[in-house]
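Participant: Sequence and predicted structure below; questions after.
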Amino acid sequence: MRDIEYLRLLGKEFPTSRKAGAEIINLRAICALPKGTEYFFSDIHGEYESFSHLLRSSSGIIRAKIEETFGNMMSEEDQLELANLIYYPSETIEKKRHDENITTKQLHDEQKITINRLIAICKVVSSKYTRSKVRKKMPADYAYAIDELMHLDMNDFNKKAYYNEIINGIIEIESADEFVIALCELIQNLTIDSLHIIGDIFDRGPRPDLVMEEIMNFHDVDIQWGNHDIDWMGAACGNTACIANVLRIGTSYNSFDALEDGYGINLRPLSMFAAEVYGDDPCENFQPHLLDKTEYDSVNPELAAKMCKAISIIQLKLEGSLIKRHPEYGLEDRLLLERIDFENGEVDIRGKKYKLSDTNFPTVDTKAPYKLSPEEEELMHTLKLSFMHSKLLRKHVQFLYSHGAMYRSINNNLLYHGCIPMDEEGNFTCMTTSDGSFCGKELMDYLNTKIHDAFFLDIRDDREKKQDAVDLMWYLWCGPNSPLFGKDKITTFEHLFLKDNKELCVEKYNPYYKFSAEELYADKILKEFGLNPEGAHIINGHVPVKTMKGESPVKANGKLYIIDGGLSKAYHEQTGIAGYTLIYNSNHLALAAHKPFVRGQENTPSIQITETTKKRILVKDTDIGKTLIRQIEDLKDLLAAYESGLIRENR
């Protein structure tokens, strides 16, 4: 009976056998098309200009399509000019408008040539989609004209005249610039069918807020959370340790534009507190990394250093209190404030004493080192309100929740940011929580639930459960068994106060990173998540690939791709490149190695095919295809019900 009820509901959408049959024909045709091209990015770290360029250029694929389409018919210079027009149409056209040496006739001739070239590229990049799907991606005002130009038979003399009249009309009514922009945006839109972000959108770079806006404007996107994302999500949930950490990183990397101009976080109370408490302190260990210039909220580096120190001390206090609340975290070794000998300027770590490089702790009570001073309490209350009342941050975090998860399995690929924690024998490590111990896929699923509780659970329904989930957000940022962190400890204290003792600052990676590079263990992980290892891949971020030292992003006999090549400027010296895009189309997987982005320079990534598929992958072979095939079967059942008279058609 439930099947009949379902078919009756389906019949409301397809009330006649003709309509049901037409939809079957449509779905079967879609299944026979090549799969759309998937793009995988990781560890964007606020590098808005670089990321935006990669999206606009499809990580070099648009440049390749231009060469493929025009070959020797266009010079290298003209191809680059066309590529830059497609990437930045409005800016390029604006420059042309100010060229006083070009006549109206020359301008119109150029516009005709440009439109013809863009139509040719549109035809190439739209070839794997249905005409209706392409039409939906077109801007409404120009959809008719674009559709006609893309599908006219130029061998027909009469149609040639029709084609030319469309273009002449566009130019005559002075709509050529808008039409060119529409074509360029359509090309960008068609080249990337779906976008996968493998974590770490936030921190270090100047504008994570603008990166989020770019991601949210994309038509088909999913996100696998990174530890830096979780830190910001925890801050938005009201976790004060996460808030302090976000601000420590922000003040350290000069990210005042994102904090103040982007998210509207009021940092004046922090700057006033820091200037008063650390007025004579040079704060040498806290000098900011000036990788980017601020445009809107310039802060004197000396003041930024004081702000960084002030929030760092507060962070260590808040983390200490949180660790003491949660003995199940097993982080007692991180309780270092209580191990400081303030009189001698030393700290005891694992039974050995080390000299501190900074001994000025005016707000630390030696008898209660994790207790905030009244001024710090008031400051954190103000900052917490600022984070929780930021409308833009809330909008972005809600998108991270609605489009994000700890992992995703799609088209026989397993996506996650950090690791699946393992022990030294290659077994999945269990994480101990207030709800029990979890490991492998069960751990990832459990954490998905807890992360949602931190934001969505009403504290009035279950105060204790809500607080436990909010606290856990901090552990996921830096806990040794967190799948998002993947290291034995976070050495914030050591980097701030013992940076000359480099061995103390080492953060040892989880054994996962050794084992997952072997095919046997990559297969084990894939099976854990229900994937057939044959033809499957793990796509992973988090750890920068040191290309300049000969490291390869492809491991485990092609089963594992680590695509964090260091988009962040902070990593360029270590990696030698600026990150990777993994591109997965119907014929192959390819890696695009990014160049460090410099505005105005040629930034096309180098693309290398890493794996060719045994046969071209069609839509029917994908996860979407499996859904469409089920829909076809349902429609066939509906047809049978109509034919047998079990359900009446509504003609």
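Facilitator: Happy to help now that I have it.
Participant: going forward, measure contacts between C-alpha atoms and count neighbours the same way
Facilitator: Noted.
Participant: Now name the helix or strand holding the spatially closest residue to Ser409 that is not a sequence neighbour.
Facilitator: Take Ser409 and drop its neighbours on the chain: the residue closest to it by CA to CA, 6 or more residues apart in numbering is Leu415, 6.2 Å away. Using DSSP states H and E, Leu415 maps to strand 413-416.
Participant: Please compare the first structure with the one that follows:
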Amino acid sequence: MTSGLNEPNQFKKRADDNEKQYLREIMEERFPTKEAVITEIMNLEAILHLPKATEHFVSDLHGEYSAFDHILRNGSGNIKNKITDVFGGRMTPSRLQNFAILIYYPEEKLEYKKRQLQQDEDDALEQWYLDTIQRLVELLEFVSTKYTRSKVRKALDPNFAYITEELLYTDPQEFDKRSYIDQLMKNLVSMGVTDEFIIATCYTIQQLVVDHLHVLGDIYDRGDHPELIMERLMSYHSVDIQWGNHDMLWVGASSGSALCMLNLLRISARYNNLATIEDAYGISLRHLSRFAEEHYADNPAFRPKLVDGDSFNFDGEQLQLTQIQQAVAIMQFKMEVQTIAREPDFQMDDRALLNKIDYDNNTLELQGKTYQLTNTCFDLIDPKDPGKLTSEEQELVESLLHSFVESKSLQKRLEFLVNKGSMYLRYNDNLLLHGCMPVNEKGKFLPFKYHGKEYRGKQLVDFFDQQVRHAYNDPCANDYSAADLIWYLWQGPISPLFGKKAMTTFERYFIKDQASHEEVRNPYFRLRHNEIFVDSMLEEFGLDPQDGHVINGHTPVKRGHDAIMANGKMLVIDGGYSKAYQPTTGFGGYTLLYNSYGLQLVEHHPFTSKEDSIVNGKDIVSTRRVVNHEVHRKSVADTDIGARLKENVKILRSLLDEY
């Protein structure tokens, strides 16, 4: 009789063996002859020697679509660098910049350029077309060198694949082909498809400059167009997502969590983004607005946050948002009381604050200190049962929640978010996660005890990953636990997506003493500067500390602080996309690039506008810092994809032996 200690490894070996057998059967079907097997082995082994393609990391987008879209189009400055590599000695800086803007925004830049050139001599536009096509093809050839012809072909617009390949792979200096190439280019102009060809080629260049995109969470909240970011990601050629705590509110609301829904409504009102909910997702807030107007007045603590470009009529929109924010905040605090009572394993009784108020004296005892409450709006709270919703509130919450769950537009985007997302990702020796790993002061992983089981470290994030999928894919009206766990991810003390002892939303509204507003961070955020601690994290997730890095988002890097920590092994790339953070961070966000030469951290200045780019040639000014430089340039063989290709080669060679 065995002890059972080795059973998990036995199961894993059995699963691996089954997968190998499945792959072998596929190989036998796809390559039924000796010649076919030999050709595929040659192909795969050649691919293994190509340079590693570029990965692009972004984080904490917070609905700032315009800035995100620009960063995506310019590859965090990568396209500009490629243009400089090819044309640096042949084009002036202003022409280089205008050529870059054309590649970022081909449709808009073409229209602007045609308006300019139509005022010049008759053949100026035709000459510009011919020069531009030639330069685009030359740049396309340069950015294609990392890839097989097959992969490049897949990136081409099918309508122009033949012409592009002829231009790409035919040497125009060859005497016999020179007139052939010239005629191809002239035909593009004479047949009136030049614009379409230029647009298609620009997007192909964008796609080849960045092979894969990682989004480290917090797509939602604060900015006004998270739905456009989601649409962009859904059409992107290769992407993965690590969930952020703000994303969890939207997943939770769509999974039937009223508490998550109330949180996101409050944040949307606070940052003047309720229009997104109504316009993008078709969720009517008319009844909420009417209810708020009836029961709440102006309150300075609940006035919406203004950022550059926002303005209000005090008697109109601002007052309405102030009233709505109060209404949903009070319902949120009530439902927190209910959820905390329902989930004793959360150990958050100290955050059921409505239970701790002295309603006669308007005071709150918090951590042994009594605070006077200000700007209160407690008329709908029953002091004898503070967590109970009024019948009108209950009806309103149920109606709103039904609208969230039934919104097809919202569900389409969140289905993508859940299916493409995860709590963390191991990718090419790096550990990607939005928030943190909850630890004690000594760096030991904290336990989360739930329903008689204990989870910590990697096991903890695996548990939450499973629960998020369960809540979204199998919502059950009679089982609150999975949806409650999503709310816990938003603000629980041992949430890997939150990383603080408590969220002090209530205190910020009602207590003047700012000491009560402090949100105490988990020791993780201090320890992540320590190389030994980061090594232990990498080991926990099965990664080699010699080669691996931890890549984080979640916490904006403030002025004077460094985003590169622990001797280059910890990288924090939340630099402040959100305008609400930029007064604190002082710039427009960090991104990260990982190519065959190593990792580069890119710091961006705030984005102005697409119009400013097209008309004035303005780009986001970016500063690069080399995190590490590979002594030996990385190839496909050094990547996760390379490991899978090697396994395929191994299976093919065993087939070859049989033939």
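Facilitator: Noted; the coordinates are in hand. Computed from a predicted model, the values in this text were never measured in an experiment.
Participant: Could you measure from whatever residue of structure 2 lines up with the residue nearest to Ser409 of structure 1 over to Leu61 of structure 2?
Facilitator: Residue pairing (TM-score structural alignment): Leu415 of structure 1 is matched to Leu432 of structure 2. Distance, Leu432 of structure 2 to Leu61 of structure 2, by CA to CA, to the nearest Å: 16 Å.
Participant: Wait, the residue nearest to Ser409 of structure 1 touches Gly404, no?
Facilitator: No - assessed by CA atoms under 8 Å, Leu415 of structure 1 is found out of contact with Gly404, at 11.3 Å.
Participant: if I look at the two, which residues touch both of them?
Facilitator: Listed contacts common to Leu415 of structure 1 and Gly404 are Gln224; contacts here mean CA atoms under 8 Å, 6 or more residues apart in numbering.
Participant: rewinding a little: the residue nearest to Ser409 of structure 1: neighbour count?
Facilitator: Neighbour count for Leu415 of structure 1, taken as other CA atoms under 10 Å: 25.
Participant: gap between it and Lys620 of structure 1?
Facilitator: 21 Å.
Participant: what do you get for Tyr416 of structure 1?
Facilitator: In terms of CA to CA, Tyr416 of structure 1 sits 25 Å off from Lys620 of structure 1.
Participant: One more: Tyr584 of structure 1?
Facilitator: Tyr584 of structure 1 is 16 Å from Lys620 of structure 1, where distance means CA to CA.
Participant: And for Leu267 of structure 1?
Facilitator: As for Leu267 of structure 1, its distance to Lys620 of structure 1 is 53 Å (criterion: CA to CA).
Participant: average gap between the strand holding Leu415 of structure 1 and structure 2?
Facilitator: Following superposition, strand 413-416 of structure 1 is found to deviate from structure 2 by 0.5 Å on average (mean CA distance after the TM-score superposition for structure 1).
Participant: In that strand, which residues are buried?
Facilitator: Asn413, Leu414, Leu415, Tyr416 (16 or more other CA atoms under 10 Å).
Participant: Please apply the same query to stretch 487-504 of structure 1.
Facilitator: For stretch 487-504 of structure 1, the neighbour count (16+ other CA under 10 Å) marks 487-499 as buried.
Participant: what residues does that stretch touch?
Facilitator: So stretch 487-504 of structure 1 is contacted by 285-286, 316, 336, 354-358, 478-481, 505-510 (CA under 8 Å, 6+ apart).
Participant: now swap in stretch 394-411 of structure 1 and tell me
Facilitator: 212-213, 216, 221-225, 233, 236, 388, 414-417, 444-445, 447-448, 452, 529, 622-623.
Participant: now these: which count as buried?
Facilitator: Neighbour-count burial (16+ other CA under 10 Å) applied to those gives 212, 216, 221-225, 233, 236, 388, 414-417, 444, 447-448, 452, 622.
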